[in-house]
Each structure stands twice: as C-alpha cells, then as structure tokens.
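In: Let's see this in three dimensions:
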Amino acid sequence: MANNQNQGNMSREEAGRKGGEETSRKYDQEHFENIGQKGGETTSEKYDQEHFENIGQKGGETTSKDQDNNFYKDIGQKGGETTSEEHGQKHYQNIGQKGGETTSEKYGEEHYEKIGKKGGRNSGNGSSN
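Out: This is a model prediction of the structure:
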C-alpha cells in the first residue's frame, strides 16, 4: 500500500503543491499553451461531438440545479457589460444592420406589410384596417 507521506513528513498534497510551483517556475506561458492545445486536439480526436454535447448537457443541468435566477441574471449582466465595453456602439449598429438585412431577405416585403397591418389594428389609435 502506498504511503501518503514522503520521507520528510510532507503530505502528498504539500508535495504536489511544491512540485506544481517548481514546474510553473521552470516553464513559460507558451509551454503550457502548447501542451493544452495538444491535449485539446487529442481529446477532440478521441471523442465525437455527441460526447461533448452530453457532458455539456449534464453540466448545464447540474448548474441549473445549483443556481437560482439571480445567478443567471448576474452573469448575463456581466457578459453584456463586457461585450459592450469591448465592442462599442459601431459593433451593435453593424450587427443590427446585418440582422435586418437577413430578416428582410428571409421574409420579404409581403411579410412586413402583413405585420404592419396587424400592428396598425392593435395600436389603439382607432384605425380599423
């Protein structure tokens, strides 16, 4: 049976921490990025998309059991603020323009005339189109 203590009365956890600190001093950021990328590539070759979908589903279910609505509101707020700070107003104008063009191409003029008439009837201005 393995002993959890090494020769100098150091716990396995402490020895692991010291080893990790030494490794981190020995290698630079690029080294860790390279081995992380290799690990990611190997993992993606080993497993199919369904595997990753399943673990993502399980993680999402676990998170939703452990967190309340405020958690999701908070992370959504933080994400929105970060995105806004990183991209600015021009970004939102561009994606709004692209979304409008795509929707227009998808539905066409007849669609907008139809929803415009419905909106006019429901606007409360007395119109009866």
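In: from here on, contacts and neighbour counts on C-alpha atoms
Out: OK.
In: do you know how far Glu41 is from Lys73?
Out: If you measure Glu41 against Lys73 using Cα to Cα, to the nearest Å, the figure is 34 Å.
In: Please apply the same query to Thr62.
Out: Using Cα to Cα, which is the criterion applied here, Thr62 is 17 Å from Lys73.
In: So which residues of this structure form helices?
Out: Counting by DSSP state H, one finds helices in the chain at the ranges 12-26, 29-46, 49-66, 69-121.
In: next one: the last one to chain centre, how far?
Out: It refers to helix 69-121. With Cα atoms, centre = their mean, to the nearest Å as the basis, helix 69-121 stands 19 Å off its chain's centre.
In: returning to what we had before: make a markdown table out of the helices of the chain and add distance to Gln5 and mean neighbour count.
Out: What follows is these, written out as a markdown table (distance: least, Cα to Cα, whole Å; neighbours: other Cα atoms under 10 Å):
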| stretch | distance to Gln5 | mean neighbour count |
| --- | --- | --- |
| helix 12-26 | 6 | 12 |
| helix 29-46 | 29 | 11 |
| helix 49-66 | 35 | 11 |
| helix 69-121 | 41 | 11 |
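In: Sequence B follows; please return its structure for comparison with A:
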Amino acid sequence: MANNNNNSKNNNNNKMSYEEAGRKGGKTTSQNHDKEFYQEIGEKGGEATASNHDKEFYQEIGEKGGKNSSNSGNSSNSSRSRSNNSNNNSSNNG
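Out: All right, here's what the predicted structure looks like:
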C-alpha cells in the first residue's frame, strides 16, 4: 500500500490525496488527545444533532439501523456491540 501512495503523490505533482491527508490528520489527533477528548466532541456532536433534528429523524434512523442489523447475518457481534453502545448513550442522555 505504501508504494501506491508514493506513486499517487508523484502523479499529482507531489500533492497528498484527501484520503492520505485525513489518515495522517486522524493519526496525529489520536496521538495528541485522550479518550476524554473524544467523549467531549462526541457529546457536542450529539447535542448539535439533537438540536437540528426532530423525533421523526431518530425514528427513521432507528428503523434503518434495525433493518441493517437484522439483514447482516455475518456481523451479529458488531450489531450487538452497536446495540449496547446505543443503550449506554440513551441512558446517559436521560
């Protein structure tokens, strides 16, 4: 994979792709911040989403999530994990 990144840089006048820039930025951010940082920005994002959407929005995405979880036969562990996380989040927002 490293060779592909180098080749794409050479083909684009040594410019970094958006994908590579995002990966580097995410890695740097994760090295400079702890778990609490991510919890805080996640909470802010949740509050912003809640202020911009109504009950119907959450009903629709809940239905979509339920459909995706029930249709994904091979990922029962990941859907169970998502379910546990949403339960934890909803109890914290009480």
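In: Reformat the helices of the first structure as TSV; add distance to Asn6 of the first structure.
Out: What follows is those, written out as TSV (distance: least, Cα to Cα, whole Å):
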stretch	distance to Asn6 of the first structure
helix 12-26	7
helix 29-46	28
helix 49-66	37
helix 69-121	43
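In: What's the match for Glu109 of the first structure in the second structure?
Out: Counting by TM-score structural alignment, Glu109 of the first structure corresponds to no residue in the second structure and stays unaligned.
In: Quick one: residues contacting Glu109 of the first structure.
Out: Taking Cα atoms under 8 Å, 6 or more residues apart in numbering, we find Glu109 of the first structure in contact with no residue.
In: And it, how close does it get to Gly119 of the first structure?
Out: Glu109 of the first structure sits 15 Å away from Gly119 of the first structure, taking Cα to Cα as the criterion.
In: can you check Glu61 of the first structure too?
Out: Counting by Cα to Cα, the gap from Glu61 of the first structure to Gly119 of the first structure is 39 Å.
In: what's the answer for Tyr27 of the first structure, then?
Out: For Tyr27 of the first structure, the distance to Gly119 of the first structure equals 64 Å [Cα to Cα].
In: Then His91 of the first structure?
Out: For His91 of the first structure, the distance to Gly119 of the first structure under the criterion Cα to Cα works out to 29 Å.
In: coming back round to it: for Asn4 of the first structure, find the nearest of the helices of the first structure.
Out: Between Asn4 of the first structure and the helices of the first structure, the shortest gap by Cα to Cα is with helix 12-26, which sits at 5.6 Å.
In: compared with the second structure, how much does stretch 15-25 of the first structure deviate?
Out: In the superposition against the second structure, stretch 15-25 of the first structure averages 1.2 Å from its aligned positions (mean Cα distance after the TM-score superposition for the first structure).
In: quick one: that stretch aligns where in the second structure?
Out: So stretch 15-25 of the first structure sits over residues 21-31 in the second structure, by TM-score structural alignment.
In: Please apply the same query to stretch 83-92 of the first structure.
Out: Here stretch 83-92 of the first structure fails to align to any part of the second structure, judged by TM-score structural alignment.
In: Please apply the same query to stretch 36-43 of the first structure.
Out: Against the second structure, stretch 36-43 of the first structure falls on residues 42-49 (TM-score structural alignment).
In: chain center to that stretch: distance?
Out: How far stretch 42-49 of the second structure lies from its chain's middle: 13 Å, per Cα atoms, centre = their mean.
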